[in-house]
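Asker: return a 3D structure for these sequence lines:
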Amino acid sequence: MISAVCWDEIANPGAWSGRSLMKAYRYFLIFLMFSAAVSGAEAADFVVKDIQVEGLQRISAGTVFNYLPVQVGSTVSEKDYPELIRALFKTGFFADVNLERRDNVLVVTVTERPAIAEVKITGNKDISTDDLKKALTGVGLAEGRVFDRSLLDKVEQELLQQYYSRGRYGVRIKSGMQALERNRVAITIDIAEGEVASINRINIVGNKAFSDKQLLKELQLSTSGWFSFFTKDDQYSKQKLAADLETLRSFYLDRGYLKFNVESTQVSITPDKQDVYITINVSEGEPYILDNAQLAGEFGVVPQEDLRKLITLEAGETFSRAKMTEIAKKMGDRLGEEGYSFANINTVPQVDDEHKKVALTFVVDPGKRVYVRRVNFQGNTKTQDEVLRREVRQMEGGWVSTKDLDRSKTRLQRLDYLESVNVEMPAVPGTNDQVDVNYTIVERSSNSLMFGIGYGQESGLLLNASLTQNNFLGTGNQLGIVFNNSDIGQNYNISFNNPYYTLDGVSLGFRLYYRDIESSKLNTANYIQNVFGGQVTFGFPLNEFDTLRLSPGYEHIWIDTTKDTPTEILDYLARNGDSYDQFKLDASWAHDTRDRALFPTSGGLSQVAAEIALPGSTAEYYKLNYRGIVYFPFTRWLTWSVGGEIGYGDGYGNTDGVPFFENFYAGGLRSVRGYKANTLGPRYSNDEPSGGVFKTVASTQFILPVPFIEKAENVRVATFFDIGNVFGSVDAFDVSELRYSAGLAGIWVSPFGPIVLSVAAPLNAKSGDKKEYFQFSFGIPFN
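Answerer: Model (predicted):
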């Protein structure tokens, strides 16, 4: 110890003597040695005999031991502490970490971060709470996770981006935290969504060859219009603008402007966050023409001439990137049909800037021919593999054909009992020329037994009991047992069909039925029709798209009259009797290229049908009918369809004309909407509709996106224009007698049956026509 005398001498240097200096120096050395000894003892390494963790509440000690890079038996010194602390901080579990040594025990003292007990979001309407929570989970904020206060800033930014993408630039988000017991917190997020900002104007600067109107029509973004409520095209988003800029480039490149460039874009928002202004500055350059187009490379087993025929470009025409890309695609598809699924078609341009010409060379690299090892199905819990496999045109062991793959997917999609089909082709591990074809399907849920009540303006109240199964026991067979009792009468029906009665796809089915119908309830003449019969149906596939059906059958018809039955019917029954035994043959040919059976968006259906009462029947007659419809997909969300139907009938042998109970009718949901069902055309003397022997109906529709529904596989909404009528004979046809209507229609295939709605306005109704602006049916088939 340094004595008090020594401290005095040190504190008063003027009193120091030589002896005092030596004594002070000696004590100073002793002090330094003592401090060094103490410091060395504290920093000395030690072997960890045990590790103790203090301060844990929810996290287990094992979790700490797992992340701590030290274990019992390790040698540790104080200089290692920072590294150990950093390792525990990286877990994100702790707000504070301290280390200390107690003898040879390493003591870890931690303060846990609180856990998130609840995330409460208020004020949101445009985006659901579930969707917002999914977005928050992406940045690490979710119930049960460890809370980090720095996350709140990330949360607000993420939510802002979610709302900005929907055009709500005035959104305000306030987040907060409330401490709870047991080291937990509740996160509150209050959202003021604000109004949706709409695009007020889009300016394109620098365009000379094409007008603003031409260019703006190509863009996805637009100013507010009639359909903006559905399409949201007036809501700005960065992704949409980027897509539109690429659309502009494609527009110019498809018209030969190789040097086109988007120089800059400016997006501005008004201070009130309500209006968005977009300016796009472009440099057009000059158009280039095609000099020549050549073919080079290897062609596999595909004849070179087959690929050369696909080059439809001619020297001197304006260069088009779209045509160039389409030719390369067709070449790839042609090679894909022969098994070269991974062929590369590289288009090499040679640009002559001086003469503004482009020479193209299509370089073909077919690669290896690829074979299918296995065709697999996933997701078919009900349907047997064999039922799906028989629809597949891509065979195992053969080379991959893109044409067969596409056709296989379409055939599967058209099965009534499948909701969706997805196909993948993973490579077989260890090979470079084999793939597996994996079909992932989603089956439709269907109730085999149903009791229900329906109502239709054409049929009135409908009591329904049915056993219907389009995929009976997973075999793909159709079974139906139907009992209907409505205001118009009774209908009992049992049917069965095996679509693959033979391996070649010949179908066989039968139908037994009984109907007792009071025709006046159908808005036709007043009489009662009682029918029972049976029919056998054979279907013969002629190729992938054409089917021939033959249905021989027999039915017995008995007609009863009432006091209000028209005179014309009474006279007919007096001449021909009220009981009819009919030996019938129905025949039809159909050409079907639709992409799916329910709610198609591309392709078409053409069907020619004939119904013949064979010689020996009480009434000998025939009816011919043509029905066709074509679908044109305009965009991802808009489809245009055009369809029509023509029917004609006449008698032969001893029968004069078609029996009155086999006449054609028009009006209602299934023909010209806006007019009461079956009321168009000729009339009896008592002013009741009589129908006719010649029918012509046409309709065009724009199928629209369904608002507020992201997945609308079972819902369809369309605007339509209908035209048609029926006539007593072909000679009686008169264009001026056709009726028109326009309106909006919707169909929902609900679990309880189809619901069909129509709001239509007759456009040229005449005196005596029965108009019906709103029409609907529930629980009644619509096709």
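Asker: going forward, measure contacts between C-alpha atoms and count neighbours the same way
Answerer: Will do.
Asker: identify each buried residue in the helix or strand where Leu84 lies, please.
Answerer: Using DSSP states H and E, Leu84 sits within helix 81-89. Of all the residues in helix 81-89, those buried under the rule 16 or more other C-alpha atoms under 10 Å are 84-85, 88-89.
Asker: name the helices or strands packed onto that helix?
Answerer: With contacts taken as 3 or more C-alpha pairs under 8 Å, 6 or more residues apart in numbering; DSSP states H and E, helix 81-89 sits against helix 61-67, strand 94-102.
Asker: from the middle of its chain, how far away would that helix be?
Answerer: Relative to its parent chain, helix 81-89 has a centroid offset of 50 Å by C-alpha atoms, centre = their mean, to the nearest Å.
Asker: residues making contact with it?
Answerer: Taking contacts as C-alpha atoms under 8 Å, 6 or more residues apart in numbering, the residues outside helix 81-89 that touch it are 64, 67-70, 94-99.
Asker: how about those in a markdown table, adding distance to Ile51 and neighbour count?
Answerer: Shown next, in a markdown table, are the contacts of helix 81-89 (distance: C-alpha to C-alpha, whole Å; neighbours: other C-alpha atoms under 10 Å):
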| residue | distance to Ile51 | neighbour count |
| --- | --- | --- |
| Val64 | 10 | 18 |
| Tyr67 | 13 | 14 |
| Leu68 | 10 | 16 |
| Pro69 | 12 | 13 |
| Val70 | 9 | 16 |
| Phe94 | 18 | 19 |
| Ala95 | 20 | 14 |
| Asp96 | 18 | 13 |
| Val97 | 14 | 16 |
| Asn98 | 13 | 14 |
| Leu99 | 10 | 15 |
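Asker: want to put them side by side, so please do this one too:
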Amino acid sequence: MSFRRKFSLARRVMPLVLTAFLAPGLANAFTPFVVKDIRVEGVQRVDVGTIFSYLPVKVGQEFTEQQAADAIQRLYATGFFSDVTIDTQNDVIVVAVKERPTIASVTFNGMRAFDAEGLNKALGSVGFGPGRVFDRALLEQAEFQLKQEYLSQGKYGVEVTPIITPLPRNRVGVTFDIFEGDVATISQINFVGNKAFSAGDLRDEMSLTTGGIMTWYTGTNKYSREKLEGDLEAIRSFYLDRGYLEFTMEPPQVTISPDRQSIFITITLNEGEPYKVRSVKLAGELLGLDDQIRPLIQVKENETFSAAVSNASVKSITDYLGSLGYAFANVNPNPQLDREAKEADLTFYVDPGRRVYVRRIQIGGNTRTRDVVVRREMRQQESAWYDSSSIKESRDRIDRLGYFSELNVDAAPVPGSSDQVDINVDVKEKPTGLINLGVGYGSTDKVILSAGISQENIFGSGNSLSLQVNTSKTNRTLVVAHTDPYWTTEGISKTTSLYYRRTTPYDTGSGDRGDYRVTAYGGGLNFGVPISEYDRVFAGATFEHNKLELYDPPQAYTDFTNEYGDSTNAVIFNLGWAKDTRDSAIAPRKGSYTRLGTDFSTADLRYYMLSGQQQYYFPLGRSFTLALNAKVDWARSYGSKTFPVIKNMYAGGLGSVRGYEGASLGPRDVRTGDYLGGSRRMIANAQLYLPFPGATRDRTLRWFVFADAGQIANTGGGACATGIRNQVEDPCGWRYSAGLGLSWESPMGPLEISWGKALNAKSGDDLQAFQFQIGTGF
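Answerer: Sure thing, here's the model as predicted:
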């Protein structure tokens, strides 16, 4: 007997029509028989055993008409084959298949907005990718998925063209030619239904904006579905923070112009009315800690409800429970509304969960930085009770290292255990090397150039190495420094430094030599001992050699050589204390920094110096930061000699009182008029950082306004020389300045431009208005 039927039906309709189509043709031509053998033809990649596993019959069993229909249906359903034929001859079943091609590779031409790995992941979600069976229906889904990825980025003009290239061994290469087009920009953002707040107030809560003078840089006028969803949540939070508990918002209407270049967004709101808090209660499993938990609730009765204050209370309670080992405590605020009175009864339901301890701390993402550099900053210990306060402190310490652009610390339950968690510390490293380039200009010092190279995390060890060079018409400095922050396992730091400094003051008739030249070189060794998480004591010593060359010198330097000679040595001991609670050492927004220190010099130069500095940083809302700085230095000689003029302190210009020439404040020499500095210095600065217009909340671009004050004078009743023929009026008096500037984390590195105006300049003062500085990371 013989049977042969061939079917080439589409896979998606095969299960519905195959049996109905096959059965009538088999009815008169097919008689059941016992199978002697089964052969498979046409396979290239699919294993023969795979085909046997889908057949409903084996050798020695009876083969029926229904089994023939089932066999073909099963093989088609695998998706491996585009054609299946079953032939029977002399009680032998011959299964002939034609395999679908396999996707060998997926590539993208013209793609700039995404990386290939990300798009391949998106295509994998619809079953399309290398190693998968090629299917035209899946190709259409892949093309649709690619367009959706681009639409989510606001690229409505995207065009995707697939190109299929046959390859040997029944494979194909798939290339998507992509024309991305331009991102559609937002032309209008409209609000409907807002009565309590203006559209401008609501737009201020959004990161997306219409076009502005800086949107070419920020890109905030380019539509993104994800950003819009985030903005809608920001608006919802804005209303809930102001008591609008019944606030609702309809899905936004997003329309696009016919040329696919402009986006119009309409947001419809239902504000409701603001609610006041009538009562505040605690409920749930409180572990007998009612008296400790209740003060953590910041919500007050008879005040307007605020979701922000409620959430802050939730965080305070969960943090407190977390510090006791309850890592997964859940606190749920539940307001019960009295719609007639517009009041809410707020109940905090507390579920502490189980108390857990930390099994393991795992560091990830650090390709260059050694694990120990991160691990030694951890204050949460393994095999100890979970402590959220220690984990937060650990996170802050790791962040203050400045080695990572992203940092995430979270707790993950240990599978199969109800009382253990693992702490996962995931970091993303950033360049920690820096090349600094600085340019300044002053009426006296002319062009000032500075350069430096530093590596804060050399070889991933956490050590820092730096080289600084400064040169101008009057000063040249070379400093090499190395710091090991963990010289001992207890956290004692060691800093070794070598320096060379040459000062050639302003030319008053002696040619290129200047009036005199002071050359100093030396080396120092300093140690820092931590006494708390934020406090550190410093101690060390420096050896310094000074050589003085006189050409047409100021009278003060002639007097110095007569008293000390033209070559001196000094051993300078230092002792100090510092406290640092800033959230960032580079661009802090909150916290403070305090430093007190003293220097004590022996050998040829005998003097002591006391110094103190205090900084405060206050966040004013989400976009403003107020920075305050005060610094005082006071020095005096001991023994029978006067204070060495070569150790005088200076102020004016960058880092002190902007608007005045660098180092120009204080006494002037009576013979040459040179800047002499003084043995007492006081400086105060206030600086307010503001978001740049059009840049919304982008903190990489900010402008600032500042006010500076400073004074240079002499201690111990020292005279305040006014220079040649009293050329400067009140040189030891206070000087004030104010101005504005721009700070930008540019692609080439941090850039700062400032302009300062002297507010109370006296006759004879030298002024400097403009400063410019840029750095480059590598």
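Asker: on that earlier part again, let me have the helices and strands packed on helix 81-89 of the first structure in CSV, adding distance to Asn124 of the first structure as columns.
Answerer: Formatted as CSV, these follow (distance: least, C-alpha to C-alpha, whole Å):
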stretch, distance to Asn124 of the first structure
helix 61-67, 38
strand 94-102, 32
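Asker: one step back: which two in the contacts of helix 81-89 of the first structure are spaced the farthest apart?
Answerer: Val70 and Ala95 (20.4 Å; C-alpha to C-alpha).
Asker: any idea how far Ile569 of the first structure is from Thr562 of the first structure?
Answerer: Separation of Thr562 of the first structure from Ile569 of the first structure (C-alpha to C-alpha, to the nearest Å): 11 Å.
Asker: who has more neighbours out of the two?
Answerer: Set Thr562 of the first structure next to Ile569 and count neighbours by other C-alpha atoms under 10 Å: Ile569 wins out with 19 against 10.
Asker: tell me the residue in the second structure aligned with that one.
Answerer: Matched by TM-score structural alignment, Ile569 of the first structure corresponds to Tyr557 in the second structure.
Asker: of all the helices and strands packed on helix 81-89 of the first structure, which one comes closest to Gln529 of the first structure?
Answerer: Comparison of those against Gln529 of the first structure by C-alpha to C-alpha identifies helix 61-67 as nearest, at 82.0 Å.
Asker: buried residues in the closest one, which are they?
Answerer: So helix 61-67 of the first structure, judged by 16+ other C-alpha under 10 Å, has buried residues Val64.
Asker: circling back to that earlier point, the match of Ile569 of the first structure: which element?
Answerer: Counting by DSSP H and E, Tyr557 of the second structure is found in helix 555-564.
Asker: mean per-residue distance, the helix or strand just after that helix to the first structure?
Answerer: With elements assigned by DSSP H and E, the helix or strand that comes after helix 555-564 of the second structure is strand 567-580. In the superposition with the first structure, the average deviation recorded for strand 567-580 of the second structure is 2.8 Å (mean C-alpha distance after the TM-score superposition for the first structure).
Asker: which helix or strand lies directly C-terminal to the top helix by length along the first structure?
Answerer: The helix that spans the most residues within the first structure, counting by DSSP state H, is helix 18-42. Later in the chain than helix 18-42 of the first structure, the nearest helix or strand by DSSP H and E is strand 46-47.
Asker: the second structure: matching residues for that next one?
Answerer: Counting by TM-score structural alignment, strand 46-47 of the first structure corresponds to 34-35 in the second structure.
Asker: now which residue in the first structure aligns to Gly212 of the second structure?
Answerer: Using TM-score structural alignment, the partner of Gly212 of the second structure in the first structure is Gly225.
Asker: helix, strand or coil for that match?
Answerer: Of the three states, Gly225 of the first structure takes coil under DSSP: H, G, I helix; E, B strand; the rest coil.
Asker: identify the residue nearest it in space, chain neighbours excluded?
Answerer: Using C-alpha to C-alpha, 6 or more residues apart in numbering and skipping residues adjacent in sequence, the residue nearest Gly225 of the first structure is Asp234, 7.9 Å away.
Asker: gap between the aligned partner of that neighbour in the second structure and Asn436 of the second structure?
Answerer: Alignment note (TM-score structural alignment): Asp234 of the first structure maps to Asn221 of the second structure. Distance, Asn221 of the second structure to Asn436 of the second structure, by C-alpha to C-alpha: 33 Å.
Asker: now Ser601 of the second structure
Answerer: From Ser601 of the second structure across to Asn436 of the second structure, the span is 32 Å (C-alpha to C-alpha).
Asker: same thing with Leu605 of the second structure?
Answerer: Per C-alpha to C-alpha, Leu605 of the second structure is found 34 Å from Asn436 of the second structure.
Asker: between the two, tell me which one has more neighbours.
Answerer: Leu605 (22 against 19).
Asker: and that one, what's its match in the first structure?
Answerer: With the correspondence set by TM-score structural alignment, Leu605 of the second structure lines up against Thr618 in the first structure.
Asker: for its match, give me its contacts.
Answerer: Residues near Thr618 of the first structure by C-alpha under 8 Å, 6+ apart: 580-582.
Asker: ok, for Ser737 of the second structure, nearest residue in space, not its chain neighbours?
Answerer: Ser737 of the second structure's closest residue in space is Ala758 (C-alpha to C-alpha, 6+ apart), at 4.3 Å.
Asker: contacting residues around stretch 39-51 of the second structure?
Answerer: Stretch 39-51 of the second structure is contacted from outside by 75, 80, 92-99, 169, using C-alpha under 8 Å, 6+ apart.
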